[in-house]
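> Task: produce atomic coordinates for the following.
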Amino acid sequence: MTRSDADGDDEIPASTRAQLVLVAGAVIAVGLAPIALAYVQLGATTDAGVGTADRTGEDVTRALDRAVFEAASGVPGNHSWSDRRDAVAAVENRLDPRLDTLRTSGLREGVVHGIEYNESAAGAWAAEGCPGGPNRQFGDCEAIGGVVVQDRGGRTHVLGVAVDLRVTGEESASRMTHRVDAAPQSAG
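Predicted structure coming up:
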């Protein structure tokens, strides 16, 4: 069934060519499948159970965690315990611009973030969750505004911040109190 041309080269039979075309088509389809899947995912809408406000609330809490950690870094040990209010003011001065940014971060998506210090939650944290133990020289904890500080060897250490977070979108709203640990060494 093969034909030879003038140079003597053999031509591929028609049935083999058809099989090669089918195999090539299958390879191309397999190669395009991930691209098609990515395209579909880019156009996907939010799950029915998870609204935009819920999703951005998670984003805000992650950003808030980073902001508190950064605002509190450098404060431990720089203020005596008697100057703890100055330490809290330093944390708030560093944190407040970040909170202002987070409050407006969802406006393009129609989401409003309300973030306010929660003094009562900070007070409960200071009363119940203050690190201590027989081998530690940790003193009292105190909540000043929404910031929890502890006396460690006469120096002020920032343990964290408690805030109320409200996330309001077009179709959903959520409200929570969020405690943010500022210093990993304060656990325990």
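> C-alpha only now, for contacts and for neighbours.
Will do.
> pretty sure R98 contacts A67?
Yes - with contact defined as Cα atoms under 8 Å, R98 counts as touching A67 (6.6 Å).
> Moving C-terminal from the strand ranked longest in the chain, which element do we reach first?
Longest among the strand segments of the chain by residue count, using DSSP state E, is strand 155-168. As assigned by DSSP states H and E, the chain's next helix or strand after strand 155-168 is strand 173-181.
> What lies in contact with that following strand?
53-54, 57, 61, 64-65, 68-69, 118, 121-122, 159-168 (Cα atoms under 8 Å, 6 or more residues apart in numbering).
> burial of the closest residue to S120 other than its chain neighbours, as a residue count?
Nearest in space to S120, with sequence neighbours left out and distances taken as Cα to Cα, 6 or more residues apart in numbering, is G146 at 7.6 Å. As a burial measure, G146 scores 24 neighbours (other Cα atoms under 10 Å).
> Return the list of helices and strands in contact with the top helix by length along the chain.
For the chain, the helix with the greatest residue count under DSSP state H is helix 14-42. Applying 3 or more Cα pairs under 8 Å, 6 or more residues apart in numbering; DSSP states H and E, we find helix 14-42 packed against no helix or strand.
> re earlier: my guess is the residue nearest to S120 contacts W125, does it?
No - using Cα under 8 Å, G146 makes no contact with W125, being 10.0 Å away.
> another one to check against the first:
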Amino acid sequence: MTGRRDRAQLVLAAAAVVAVALVPAVLAYQQLGYHPDVTASAEYDAPLANAERVLERAVHEAGANVTGEYDWEHRERAVEATADRLGPPTDALEASSVAAGTAYEVGTNDSAARAWASEHCLAGPGRQFGTCRAVDGVVVQERAGETTVLAVAFDVRATTDRGSYEATLVVRVLGA
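Got it, this is the predicted structure:
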């Protein structure tokens, strides 16, 4: 009968060892902090911030490549070139997250561009640069007879399964 008793004690000891070995795994699982209100990605919570990051890169690249390429008299061509360069990134943004459940609509906002130009462009006899104009949502300024792209104003709408978010963003060209 002692053989059975020894075997039972051995089984109990093995079970205790296995239980002690599982304690770190259970603690690690509990520290993961799963909660139903926690979302899986930042884009889900901040779709407009995601759009702003994409537009900042696109505006900087487009504005930097167009600035200095056109005389002030040809500023409309500079605006068209800027819009042409912004087309692919905005199209990519609008198509990017549809499969993930976020749909973007992006368009320029001429009135926001005009308001930004009147507030941020220097005016008066002691100004350092020339005239500012907002053309089709793009703010340009005359500097040394050339057209400099300063900013682009956008209306952005992001639609997710949680709702619809809208914002008007004025994105500056870095260094302009």
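> hmm, back to that, now do the longest strand of the first structure: which elements does it pack against?
Judged by 3+ Cα pairs under 8 Å, 6+ apart, the packing partners of strand 155-168 of the first structure are helix 52-72, helix 84-104, strand 112-117, helix 119-128, strand 147-152, strand 173-181.
> so where in the second structure does the last one end up aligned?
If I follow you right, that is strand 173-181 of the first structure. Following TM-score structural alignment, the partner segment of strand 173-181 of the first structure in the second structure covers residues 164-172.
> Looking at R98 and A67 of the first structure, which one has more neighbours?
Just comparing R98 of the first structure and A67: by other Cα under 10 Å the higher neighbour count belongs to A67, 21 against 17.
> and the more buried one, what pairs with it in the second structure?
The alignment partner of A67 of the first structure in the second structure, by TM-score structural alignment, is A58.
> what do you get for S120 of the first structure?
Aligned by TM-score structural alignment, S120 of the first structure pairs with S111 of the second structure.
> can you count the residues close to its match?
Each residue near S111 of the second structure was counted by other Cα under 10 Å, and the total is 14.
> can I assume it is in contact with G137?
Yes - counting by Cα under 8 Å, S111 of the second structure touches G137, with 7.3 Å between them.
> what residue of the second structure takes the place of H157 of the first structure?
Under TM-score structural alignment, H157 of the first structure pairs with T148 in the second structure.
> What sits closest to that match if chain neighbours are left out?
Closest to T148 of the second structure by Cα to Cα, 6+ apart is T67, at 4.6 Å.
> hang on, the one you found packs against G145?
No - at 11.5 Å, T67 of the second structure does not count as touching G145 under the criterion of Cα under 8 Å.
> who's more crowded, the two?
The residue with more neighbours, out of T67 of the second structure and G145, is T67; 22 against 14, by other Cα under 10 Å.
> Identify the residue of the first structure aligned to that one.
Aligning on TM-score structural alignment places T67 of the second structure opposite P76 in the first structure.
> does its match sit in a helix or strand, and which one?
Counting by DSSP H and E, P76 of the first structure is part of no helix or strand.
> I'd say it and L159 touch.
No - using Cα under 8 Å as the test, P76 of the first structure is too far from L159 to be in contact (9.2 Å).
> can you list residues touching both of the two?
With contacts taken as Cα under 8 Å, 6+ apart, P76 of the first structure and L159 have no neighbour in common.
> ok, back up a step: ok, the match of S120 of the first structure to A16 of the second structure distance?
Per Cα to Cα, to the nearest Å, S111 of the second structure is found 73 Å from A16 of the second structure.
> still on that earlier bit, in contact with the match of T67 of the second structure, which residues?
Shown in contact with P76 of the first structure (Cα under 8 Å, 6+ apart): R155, T156, H157, V158.
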